[in-house]
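Visitor: structure for this input, please:
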Amino acid sequence: MNKRWILKDPASPEIIQKLSAELNISAVLAGTLAQRGVKDFEEARYFFRPNELHLHDPFLMKDMEKAINRINAAISANEKILIYGDYDVDGTTSVALVYSFFKKLHSNIDYYIPDRYKEGYGISLQGIDYAAQNGFSLIIALDCGIKSVDKVDYANSLGVDFIICDHHLPGNELPAAVALLDPKRPDCDYPYKELSGCGIGFKLIQAYAEVHGLPFESVAEYLDLVAISIACDIVHVTGENRVLANLGLKKINESPCIGVKMLMEVAGKNCDYSISDVVFLLGPRINAAGRIDDAKHAVELLIACHEHEAREKGDMINLHNVERKGHDQQITDQALSIIESDEELIARKTTVVFNENWHKGVIGIVASRLTEKYYRPTVVLTRSNGHVAGSARSVVGFDLYEALCGCSDLLIQFGGHKYAAGLTMEPEKVPAFMAKFEEVVGATIPDELLVQQIVIDAEIDFSDIDSKFFRILNQFAPFGPENMAPVFLTKNVYVSGAASLVGTNHVKMFVMQPGGPSFSCIAFNQGHLLPQLKNGVPFDICYVIEENIWREQRSIQLNIKGIRFN
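Guide: Got it, this is the predicted structure:
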């Protein structure tokens, strides 16, 4: 698939010169830093040295005082408290964090994760009934609830109070909860809006700790869970999230909780975790619990106090992940077959595929794979509890949620973000939805958004890359949305020696620039270019600079994102 190469607009020469002089770094690094909004020495110190002092006052979040007062009252009166959260990574880490913290202070507490297949996403009537029937008078809902107006009214009618901790966009009406913590509510002045659901949970326990004079260490022990949620929920790695992710990754790599430690062991990597490692190694295993069996197993792992208990849960979750991979591959192959055998589907600006026998737990993963393949807004549908359930994914720059709003007359319910969403409809509405989704997207998506892009930070020469450059570049991490690993462009390079194919479709080679050094390079999924990569043939590359570790030897490696022949 051809990709668009887009070179970012450079920062102002004045800011580049100022940063370069104040920080004693190259103009290239100063420019790359400025593109991330850093303009002076103080902002650079905040960026490069994030610490707990950079965390915002939790009481800046609207309703935080109400939330803490209600929790205080519940603990004083020995009320039963139920910690409620969604079944994905953000939800399960949120529940593990808040439950573990308050369990040390209040024994009359339990948690509840809705069943993905029987109850669906968010707050359920079954969950509220469970609370009422078992004497819980307070529910703390995490990573969900902001749109549950009717459900909260129902809980209130049963004498069950709600504290909602959510990070999704609210609707026109807010639920009648005792407290509603969500930086995205229009009347909340909290200075950072992009916290994960687990991040909101962390602010809750941070506020409680401050009121009761507990040391920061009493909440810092859960930062590994916060980092996992930030990585896997694909929220911005900027501002307060960047501080939390940095502190959380440090905890993962130095002193993870027992459950996370076991998860790292079954994943086959025990140290040097990055955000990317969390996303690809830990996240799928936590998610697999709810996709294949019951997400409560993930919470049980994350709150485990004994190693033998955690090991048992970790092994079980790992087996679920193996099963998940099998479903994932089978359904992806079937979906690709449906598309490739239908010229009309291939010609569309959207992908919508339906098979009533597909496993609901993996359709989101399949939607992501189809989006990677065809690069257009994608919905994968299957049967679930008499309805048709779907998982949707978008392309960079296109608001999927808005497109689903345009199809809302055909949907029972839907919710999510700009780039990922879930939906439910009646089975007979599937053909109409396929046509309407294509119509809405086709009328609103610019053609250029249907071509995958590579955003390039700066053009450099290989001579710019030395040990100091690489050392400082590493301090731009942790990487993630809005702070991605810098991508550089170097023109007129040549293969040094011979390029070779490794794995199924990857190219390994050394690349040089006349008069400059050569670098080891890996180009994933670009084996089709191997015949053109010959000595003496110039080409341009865009790449991320990484550290390669082989047999305990560390070296700089270029991870090539694109190759363009002159």
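
Visitor: rest of the way, CA atoms for contacts and neighbours
Guide: OK.

Visitor: how many residues are close by the closest residue to residue 377 other than its chain neighbours?
Guide: By the measure of Cα to Cα, 6 or more residues apart in numbering, the closest residue to residue 377 outside its immediate chain neighbours is residue 394, 4.4 Å from it. Using other Cα atoms under 10 Å, residue 394 has 24 neighbouring residues.

Visitor: packing partners for the longest strand anywhere in the chain?
Guide: Secondary structure assigned by DSSP state E gives strand 488-502 as the longest strand of the chain. Strand 488-502 is packed against strand 458-459, strand 506-512, strand 539-550, with contacts defined by 3 or more Cα pairs under 8 Å, 6 or more residues apart in numbering; DSSP states H and E.

Visitor: which of those sits most buried?
Guide: Of all the helices and strands packed on strand 488-502, strand 506-512 carries the top mean neighbour count, a mean of 20, counting by mean count of other Cα atoms under 10 Å.

Visitor: now show me the structure for the sequence below, then we'll compare the two:
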Amino acid sequence: MRWTLKPKPSSNKVKALATELKVDELIATLLVQRGIETYEDARQFFRPSLADLHNPYLMKDMDKAVTRIEAAIANGENILVFGDYDVDGTTAVSLVSSYLKSYYPNVATYIPDRYNEGYGISYTGIDFADDNGFSLIIALDCGIKSIDHVAYAKSKNIDFIICDHHRPGEFLPEAVAVLDPKREDCTYPYDELCGCGVGFKLIQALAQNRNQTIENLIPYLDLVATAIAADIVPITGENRTLAKFGLEVINANPRPGIKALIQNVKKKVLTITDVVFIIAPRINAAGRIKHGNEAVALLTEYDLDQAEIFASEIEQHNADRKDLDKQITVEALSQIVENEETKKFTTVVYQENWHKGVIGIVASRLTETYYRPTIVFTKSGDKLAASARSVKDFDIYNALEACAEHLEQFGGHMYAAGMTLKEENYAAFKEAFERTVEETIHPDLLTPEISVDAEINLTDINEKLIRILNQFEPFGPQNMTPVFMSKGLRDSGYAKGIGADEDHLKLFVKQSRSIGSSQGFGAIGFGLGKKLDLVKNQNSFEAVYCIDENEFNGKVSVQLRLKDLR
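Guide: Below you'll find the model as predicted:
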């Protein structure tokens, strides 16, 4: 691990903000690091309001989308809501379809089969629409590059409205409306929405058109918050507002499908991290193991008893998914070692019978192990399909673009992407990808980085600091949980390894400079069991950590969650 202390912001800005907000300079520093420099910025950060959401009609083509949907309703047309099979896609389909169905019955949903159709808009889906009398398809979380598919639909007199958040190619599909804040000609003020977020802007515009207020849309925010968490988009601006209010819905009055998924969770209040690790993998498991339709059925079910039946089936899919990804990860790691590829700039592996539904998870696990831009391939029909994951600050989408001549198709983000290629092009692609990354990646990016917000003393940790830090939630990209560094630490003498294999480290730390003070804190270091010798015999050490509150037997205490020691 390399520890990087964030540059100190301008002391004038920090002092001015500290004075204006009546907080100490440590809090003001953390805020300025997050781009919050004025009282109004801080108000929106600490007290986000649904009233601050942007007018959806600021998004390019929104007026066209609403006009076409209202015309379809007026003419009694059948509307097909189409979306990807991951969390973002299935929540978006559930959101838009359930909203439209609240006042119009001729609405159905379509999720492509991961194995037979693959990612995005499919010809099979368009044929289904044609065979069943659908004249309008609303595509969510996909479609921005589906030029041929949209043209094919047009030849069958089927219109498309595309709601996507991926980067467009050189040309846009000839749809009735293309809603994508990443369009170069779109001046919408916030371009980090997920696919479900773009879907929410669509129903917000439809609601405005029907004289409904934002209050009418609050019950849909549990879906939007789940998508924001799962798709790892920045928790800034509108995403932060939607996530905050969506979490409130999840904790207070979630839809039956989400209630069924979380009813065995013992925590009183779920955070965005819980959504990432508890709700999202289960919704994803449906599309990975069986079919994304099962996720939509769960999320649009209004009867709790039926939702519980759906949730138990999805729970089984999730258990199967865990077994598969463990097995494939072991096979992939041994392949890397056998082929002596541990020293490369990239990790690219292929096995024709690996389960297509879990290769993305396996790519993430390999990235954690070797910390390299990683691609995991499997056989899919007569082609190879892959999932890619990147390391912090390296744009894997750009690297794939540089190797596009070897690919059939690809799409995604800076940190995650998918692609297909012909099997005979695999070796050439693997070589080109390795060369591209070697030429473009900064060597530092191949070592995991802990970004440290500030160096503090243990005496700086008090109730007021913790209370304000809690108000920084929800955490996520561009608003991560603050990480602190302290020097001159010593264990009280009771440090020990814990867990089945003593993989984790438990200790009680004090700071040398405050010896004589009783100030000290319990600390836990997950995966840091090997560093026990470092802290034995009251050796002095430095640590980077987050500040947590630990609840045990009804008592709440401050605990340092250690990220690394040296």
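
Visitor: so which of the helices and strands packed on strand 488-502 of the first structure gets nearest residue 222 of the first structure?
Guide: Minimum separation from residue 222 of the first structure across these (Cα to Cα) falls at strand 539-550, 28.6 Å.

Visitor: so that closest one aligns onto which residues of the second structure?
Guide: Using TM-score structural alignment, the residues of the second structure aligned to strand 539-550 of the first structure are 541-552.

Visitor: how about stretch 400-407 of the first structure?
Guide: Counterpart in the second structure of stretch 400-407 of the first structure, with TM-score structural alignment as the criterion, is residues 396-403.

Visitor: and for stretch 159-179 of the first structure?
Guide: Aligned by TM-score structural alignment, stretch 159-179 of the first structure falls on residues 157-177 of the second structure.

Visitor: so which of the helices and strands packed on strand 488-502 of the first structure is nearest residue 217 of the first structure?
Guide: When those are ranked by proximity to residue 217 of the first structure, the top entry is strand 539-550, at 32.1 Å, counting by Cα to Cα.

Visitor: show me what whatever helix or strand comes next after that closest one is packed up against.
Guide: Downstream of strand 539-550 of the first structure, the next assigned helix or strand under DSSP states H and E is strand 553-565. Helices and strands touching strand 553-565 of the first structure, as assessed by 3+ Cα pairs under 8 Å, 6+ apart, comprise strand 518-523, strand 539-550.

Visitor: wait, which of the ones you listed is closest to residue 135 of the first structure?
Guide: Each of those was scored for nearness to residue 135 of the first structure using Cα to Cα, and the closest is strand 539-550 (54.0 Å).

Visitor: and the angle from the closest one to strand 488-502?
Guide: For the pair strand 539-550 of the first structure and strand 488-502, the angle between their directions (axes from the mean of the first three to the mean of the last three Cα atoms, to 10 degrees) equals 60 degrees.

Visitor: how about residues contacting strand 539-550 of the first structure?
Guide: Residues outside strand 539-550 of the first structure that contact it (Cα atoms under 8 Å, 6 or more residues apart in numbering): 456, 470, 485-494, 554-566.

Visitor: repeat that for 6 Å
Guide: Residues from elsewhere that reach strand 539-550 of the first structure, judged by Cα atoms under 6 Å, 6 or more residues apart in numbering: 487-493, 554-566.

Visitor: what about burial for these, which qualify?
Guide: Burial by neighbour count, judged by 16 or more other Cα atoms under 10 Å, picks out 487-493, 556-563 from those.

Visitor: counterpart of residue 68 of the second structure over in the first structure?
Guide: Residue 68 of the second structure maps onto residue 70 of the first structure when the alignment is built from TM-score structural alignment.

Visitor: roughly how far does the closest residue to residue 541 of the first structure other than its chain neighbours sit from residue 524 of the first structure?
Guide: Using Cα to Cα, 6+ apart and skipping residues adjacent in sequence, the residue nearest residue 541 of the first structure is residue 563, 4.7 Å away. With the distance defined as Cα to Cα, to the nearest Å, residue 563 of the first structure ends up 11 Å from residue 524 of the first structure.

Visitor: before we move on, the earlier item: what's the closest of the helices and strands packed on strand 553-565 of the first structure to residue 475 of the first structure?
Guide: Nearest to residue 475 of the first structure among those is strand 539-550 (12.2 Å), distances taken as Cα to Cα.

Visitor: the stretch 201-350 of the second structure: helices as residue ranges?
Guide: Along the stretch 201-350 of the second structure, counting by DSSP state H, counting those that start in this stretch, helices occupy 221-230, 237-252, 256-262, 272-274, 280-289, 293-299, 304-338.

Visitor: in the first structure, point out the residues matching the shortest one.
Guide: This means helix 272-274 of the second structure. Helix 272-274 of the second structure falls opposite residues 275-277 of the first structure when the two are matched by TM-score structural alignment.

Visitor: can you point out the buried residues in that stretch?
Guide: By neighbour count on 16+ other Cα under 10 Å, the buried set for stretch 275-277 of the first structure is 275, 277.
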